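Enquirer: sequence plus predicted model, see below.
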Amino acid sequence: MPDIFVDADGCPVVSIIIDTAKQYGLKVYLICDTSHLIQREGAETITVSKGSDAADFVLVNRMQKGDIVVTQDYGLAAMVLAKQGYAIDQNGRFYTPENMDQLLGFRHISKKARQAGQRMKGPKKRQKESDMLFKERFIQLIEKVISEG
């Protein structure tokens, strides 16, 4: 059975993840740094020191092939895929080898634009439909991983 790892700093779907994982008997690990102390019943919290990508490296070192990771970080998702894990973002988008190059390219262009002083639009206000879509896709992913395992 896969474990579920959540890049929990700023993740808006933690409760959905925990509730859904409970239905499948899956263990959930919330990874966060010391500026985001998150404790939730039904999940084990792993707190790491602050630092650039510190939580990402702890998560990748703990996960195993076939585990599921929830993150909005494209770089972390790329490392998860490299370890033969499954990655999904908080909006229900699956990270795949097919879309990873495009996402990392977009991240690079956005970073360059910010460094040049351009302002980027932030994310839209989260809608209830986004939570429902995430849950639907998260269940699809869990069932796929279990059936392949």
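Expert: Here it is on my side, so go on. Residues are numbered from 1 along each chain as shown.
Enquirer: drop to CA atoms for contacts and neighbour counts, all remaining ones
Expert: Noted.
Enquirer: can you report how many residues lie near residue 47?
Expert: Neighbour count of residue 47, defined by other Cα atoms under 10 Å: 18.
Enquirer: my guess is it contacts residue 32, does it?
Expert: Yes - the criterion here is Cα atoms under 8 Å, and residue 47 meets it with residue 32 at 5.1 Å.
Enquirer: any shared contact partners between those two?
Expert: Common neighbours of residue 47 and residue 32 (criterion: Cα atoms under 8 Å, 6 or more residues apart in numbering): residue 55.
Enquirer: would you mark the buried spots in the longest helix along the chain?
Expert: In the chain, ranked by residue count with DSSP state H as the criterion, the top helix is helix 128-148. For helix 128-148, the neighbour count (16 or more other Cα atoms under 10 Å) marks 131, 134-135, 137-139, 141-142, 145 as buried.
Enquirer: one more: stretch 93-105?
Expert: Buried, per 16+ other Cα under 10 Å, within stretch 93-105: 94-95, 100, 103-104.
Enquirer: do the same with stretch 31-50
Expert: Here stretch 31-50 shows 31-33, 38, 42-43, 45-48 as buried, counting by 16+ other Cα under 10 Å.
Enquirer: ok, second structure coming up, stack it against the first:
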Amino acid sequence: MNETAPTQIFVDADACPVKDEVVRVAERHGLVVTFVSNGGLRPSRDPMIRHVVVPKSADAADDWIVDNSHAGDIVITADVPLAARCVERGVHVLGPTGRPFTPESIGMAVAMRDLKQHLRETGEIRGFNPGFSAKDRSAFLSALDLTVRRAAKR
């Protein structure tokens, strides 16, 4: 990887609730955004906004993001296993609520995901996700702006 390559933002776009917010922040900072999905996204005429459609297999979008992101880039995902793979590569990772996945926090995030999956599978808990709020959207915007500024300092 070229150490002077500009930071890019990669979005695990299937079911991502903050696509518009990513575009707004990226435009403000002049960054390229790549939305990766299994399809269904409307293409943009903006040359700084790219869309990649991957096959509908289970981890195709995740694999594409891992293969194409580099240390210093930013990935937006709620997928904890994808976040772990990216953090391992030195990529900045944010969840859609603004939660950063870092080398210090990713181990606990993976453990909690695995525990909750086990509890759902055994019927101990139900698989409801909390609703996405205006507070979450605002927290995400602040976190992404901060992450972009940190990535630019590398």
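Expert: Yep, it's here. These numbers come from a predicted model, not from an experiment.
Enquirer: could you look up the SS state of the alignment partner in structure 1 of residue 108 of structure 2?
Expert: Alignment note (TM-score structural alignment): residue 108 of structure 2 maps to residue 102 of structure 1. Here residue 102 of structure 1 is recorded as helix under DSSP: H, G, I helix; E, B strand; the rest coil.
Enquirer: roughly how far does residue 102 of structure 1 sit from residue 142 of structure 1?
Expert: Residue 102 of structure 1 sits 25 Å away from residue 142 of structure 1, going by Cα to Cα, to the nearest Å.
Enquirer: residue 104 of structure 2 and residue 96 of structure 2, how far apart?
Expert: 19 Å.
Enquirer: for structure 1, which segments are assigned as helices?
Expert: 14-24, 54-62, 74-82, 97-115, 128-148.
Enquirer: between those helices, which one is nearest to residue 1 of structure 1?
Expert: Go through the helices of structure 1 one by one with Cα to Cα and the one that ends up closest to residue 1 of structure 1 is helix 128-148, at 6.4 Å.
Enquirer: report all helices and strands that that closest one contacts.
Expert: Counting contacts by 3 or more Cα pairs under 8 Å, 6 or more residues apart in numbering; DSSP states H and E, helix 128-148 of structure 1 packs against helix 14-24.
Enquirer: so how far is the helix it packs on off the chain centroid?
Expert: In terms of Cα atoms, centre = their mean, to the nearest Å, the centre of helix 14-24 of structure 1 is set 14 Å apart from its chain centre.
Enquirer: got the contact list for that helix?
Expert: Contacts for helix 14-24 of structure 1 (Cα under 8 Å, 6+ apart): 4, 6, 8, 27-28, 42-43, 131, 135, 138-139.
Enquirer: nearest to residue 70 of structure 1 among those?
Expert: Nearest to residue 70 of structure 1 among the contacts of helix 14-24 of structure 1, counting by Cα to Cα, is residue 6 at 4.8 Å.
Enquirer: residue in structure 2 paired with the closest one?
Expert: Aligned by TM-score structural alignment, residue 6 of structure 1 pairs with residue 11 of structure 2.
Enquirer: same check on residue 54 of structure 1?
Expert: Correspondence of residue 54 of structure 1 to structure 2, assessed by TM-score structural alignment: residue 60.
Enquirer: same question for residue 138 of structure 1.
Expert: The equivalent of residue 138 of structure 1 in structure 2 is residue 144 (alignment by TM-score structural alignment).
Enquirer: contacts only, for that match.
Expert: With Cα under 8 Å, 6+ apart, residue 144 of structure 2 has these contacts: 22, 25, 94, 98.
Enquirer: could you dump the buried residues of helix 128-148 of structure 1 to a markdown table with distance to residue 119 of structure 1?
Expert: Formatted as a markdown table, the buried residues of helix 128-148 of structure 1 follow (distance: Cα to Cα, whole Å):
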| residue | distance to residue 119 of structure 1 |
| --- | --- |
| 131 | 27 |
| 134 | 28 |
| 135 | 32 |
| 137 | 31 |
| 138 | 32 |
| 139 | 36 |
| 141 | 35 |
| 142 | 37 |
| 145 | 39 |
